[in-house]
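Peer 1: Got a predicted structure plus its sequence, pasted below:
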Amino acid sequence: MEFTGTTNAAPDRRDWARRWFDPWYDVLAAGEAVGRDDPSTWRRGELRAALERGSTEQLRHHVLALEHGEPVAVAEVELYLRDNTHVAWVNVVVHPAHRRRGVGTALLSHALDVVAAAGRTSVRVSVDRPAAVDETRWPGSVAARRRGFIRGQLAARRQLPLPVPPTRLAALESDARAHAAGYAVRSWAGPVPEEDLEALARLNARMSTDVPRDDLTVEPEVWDGARVREVEAERAAQGRRQWVAVAADGGGQLVAYTVLVVSDDEPERLIQLDTLVVAEHRGHRLGTLVKLECLRRAVADHPAAQRVSTWNAVSNAPMVAVNEAMGFVLDEFIEELEAPLAAVRRTLPDQTLRSRT
């Protein structure tokens, strides 16, 4: 087996993308679609833009495995550069036509070499599966456990069909406002206003400490205004538009926020990203209010949207309740699994991949 790869920091990454990105993405999309009605794989243009643009926050490795010149599997290795520098996020996807022949094992072995070379000691993987399928019968879950990964968190994806009946939204808002005296909710489309930039950065940092992490090993993330702007710039390069809603307390301090984005490559799906109410301001239905405000703003600006996708830890009962009250319907589970690098490597036979130049 041969491989070819690049990173989002490599000087020749655009040359690599011109030759190899499309076959790399074709394998990724084909593999992640197996057994799923609505895979939420990032679209072709989004991933290519992220690769070619580069990032000051994350180093992303892209690897394409070939047999006799035919693309058979892909790997992604993602490394955060500011925080959580002990862990690497790894994704290995084998084309459906080339499974059960050791291809994934060989490529995982190579991906772990990348992890080791980066000095990371822990590996994390995510496995998406339909909610109706038990983990013991889903190939990705079985494979992860065979390689020594242990589930640290179970998350769920829910989808909200659009439009939502106005009476449902009005009732939710009326009830929530009765609990939120003294708080003000507002929203915007596009980049964070300069006067809110550092406050949003602080809320992003709290997102890494205030939401359930269950048994995952997660360090507090380091955020400042520059990191917020970096994320916005990457979204813009990917053709993603964003809407943000925030809640402020009586002193004007931002204490809750949520973000919706839409991709030019997938205009029918709004993606709900972070939603956070800081711990000391919970119990006032602020999560409901910011989500309703953000949805109202996004749908008005982008009426082509047909659904909203959101992800939550199963253990995050308050936010799950908010989503279900809005009408979100469960359709997938996402297992977040991790293991020490050394433990995973011990499960693998010796493998050799040759670099293709």
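Peer 2: Cool, the structure landed.

Peer 1: Only C-alpha atoms from now on, for both contacts and neighbour counts.
Peer 2: Will do.

Peer 1: need the helices for the stretch 1-150 of the chain, in chain order.
Peer 2: When assigned using DSSP state H, counting those that start in this stretch, the helices of the stretch 1-150 of the chain occupy the ranges 13-16, 22-33, 44-53, 103-117, 139-146.

Peer 1: tell me the angle of the third one relative to helix 22-33?
Peer 2: Orientation note: helix 44-53 sits at an angle of 130 degrees relative to helix 22-33 (axes from the mean of the first three to the mean of the last three Cα atoms, to 10 degrees).

Peer 1: quick one: helix 44-53 to chain centroid distance?
Peer 2: Helix 44-53 has its average C-alpha position 15 Å from the chain's average C-alpha position, going by Cα atoms, centre = their mean, to the nearest Å.

Peer 1: next up, a second structure to put side by side with the first:
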Amino acid sequence: MVDDGDVSIVRVPLPERLGTPESAAFEELVSVMNGIAYELWGNDDFVYTAEAEQASFRAQEFHEKLIFAAVLDGAIVGRVVVDFPLEEDAITATLLVDVAPAIRGRGIGAALLAKGEELAADGGRTALSAYTEHPVGSLPDGGDVVRAAAGPSGLPADAPEVRFALSHGYRLGQIERSSQLTLPLPSATADALLADAVAHSGGYRTISWWRRTPDEFAEAFAALKERMTTDVPQAGIALDDEAWTPERVRQHEDELSGRGEPLLVTVAQHIQSGELAAYTEIAVPDDGDKAEQYDTLVAAAHRGRRLGTLVKLENLRRLGGLAPRIHRLLTWNADENTPMLAVNDAFGFRPHALTGNWQKTLP
């Protein structure tokens, strides 16, 4: 129950245009979320413009995204986003709940979560995911932790976010590690990694592109991206299979370009068969010194040949020529994904944060 009777939970429509009376609530919400992000991370790494957020929410062909805000005394103080995958047999929904730090503890987060769960149930979804973020500087050296089914890490049991999730019937399904790499990569490190990768990856070549997948690779690349829900560690979490087509690849590229974060992609191709065997993506922002590594995948049949290292090295080389202002790269991996974490360690990635993927099953 919300402790303050002046709080209401209202739908925030996605505006057609910004800078209009109709866009005021959306723009206010973006500003509030940016304040929450800055409070959590201590920097603007996850601060976004209203234009970027509008582009992200406008992409609704494969995911339906509903936004509700908590309003207190006429001001937005929190939100829940409900993300529905639109595959025909989808059973999942993702809830993103955030409340301004100054007014936490009044039941507003619980009210937002309840609204999200209500919408998910109305949409016929039974498997929910929610997330908590834990910057490495906030993690205590000792104390009780909550662990997922797999992986060595744990989240602090006394963290307010952890207590909140547990008290509302969620279990910790998976922990993701985010890691940060300082760029440029030292020459000695790059040379050693490349020599090892080349020694193991005979019969493969790398191909790179920027912003848009070449038409000749669109179908094969879509098939490779489809493996992200089948070939990656997912112990303890519910995922819907995703059907990827060249059209979906184009939509994803357009969304990220609209956000001002177009993709730089490198794939490994098996020369004899022409099959795409691995890929990695970096979302390169239009400004700033931080980029984000998105998917990295080596298809199961091609593992053990250092292809993950090979494509990451080439993508970093391309990044250095394309955007030399980028000096930090963030990446996320399942805590139990030992092979990819070992690759990251070899590159010099250092701990940045832990993300809790919390699961709840609805009746």
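Peer 2: Okay, I see it. Given the structure is predicted, the values throughout are model-derived calculations rather than measurements.

Peer 1: want to try TSV for the helices of the stretch 1-150 of structure 1, with distance to residue 162 of structure 1 and mean neighbour count as columns?
Peer 2: As requested, the helices of the stretch 1-150 of structure 1 are arranged in TSV below (distance: least, Cα to Cα, whole Å; neighbours: other Cα atoms under 10 Å):
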stretch	distance to residue 162 of structure 1	mean neighbour count
helix 13-16	38	17
helix 22-33	23	19
helix 44-53	24	19
helix 103-117	38	20
helix 139-146	31	16
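
Peer 1: Dump those helices into a markdown table; add distance to residue 163 of structure 1 as well.
Peer 2: Supplementary listing: the helices of the stretch 1-150 of structure 1 in a markdown table, determined by distance: least, Cα to Cα, whole Å:
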| stretch | distance to residue 163 of structure 1 |
| --- | --- |
| helix 13-16 | 40 |
| helix 22-33 | 26 |
| helix 44-53 | 26 |
| helix 103-117 | 41 |
| helix 139-146 | 34 |
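
Peer 1: of the ones you listed, which approaches residue 161 of structure 1 most closely?
Peer 2: Smallest distance to residue 161 of structure 1 across those (Cα to Cα): 20.8 Å, for helix 22-33.

Peer 1: what about the closest one, how far off from structure 2?
Peer 2: After superposition onto structure 2, helix 22-33 of structure 1 sits on average 2.3 Å from its aligned residues (mean Cα distance after the TM-score superposition for structure 1).

Peer 1: sorry, back to before: nearest to residue 345 of structure 1, out of the helices of the stretch 1-150 of structure 1?
Peer 2: Proximity to residue 345 of structure 1 (Cα to Cα) singles out helix 103-117 among the helices of the stretch 1-150 of structure 1, at 7.3 Å.

Peer 1: just to revisit the earlier point, relative to residue 308 of structure 1, which of the helices of the stretch 1-150 of structure 1 is closest?
Peer 2: When these are ranked by distance to residue 308 of structure 1, counting by Cα to Cα, first place goes to helix 44-53 at 18.2 Å.

Peer 1: name the helices or strands packed onto the closest one?
Peer 2: Judged by 3 or more Cα pairs under 8 Å, 6 or more residues apart in numbering; DSSP states H and E, helix 44-53 of structure 1 is in contact with helix 13-16, helix 225-237.

Peer 1: how big's the offset between the shortest one and structure 2?
Peer 2: This points to helix 13-16 of structure 1. Mean deviation for helix 13-16 of structure 1: 8.2 Å (mean Cα distance after the TM-score superposition for structure 1).

Peer 1: What helix or strand is residue 209 of structure 2 located in?
Peer 2: Using DSSP states H and E, residue 209 of structure 2 sits within strand 204-210.

Peer 1: Tell me the residues of structure 1 aligned with that strand.
Peer 2: Mapped onto structure 1 using TM-score structural alignment, strand 204-210 of structure 2 covers residues 183-189.

Peer 1: Quick check: buried residues in the matching stretch?
Peer 2: Residues of stretch 183-189 of structure 1 classed as buried: 183-185, 187-189 (neighbour count, 16 or more other Cα atoms under 10 Å).

Peer 1: okay, now the closest residue in space to residue 197 of structure 1 that isn't next to it in sequence: neighbour count?
Peer 2: Distances taken as Cα to Cα, 6 or more residues apart in numbering place residue 225 nearest to residue 197 of structure 1, at 5.5 Å, with adjacent residues excluded. Residue 225 of structure 1: 16 surrounding residues under other Cα atoms under 10 Å.
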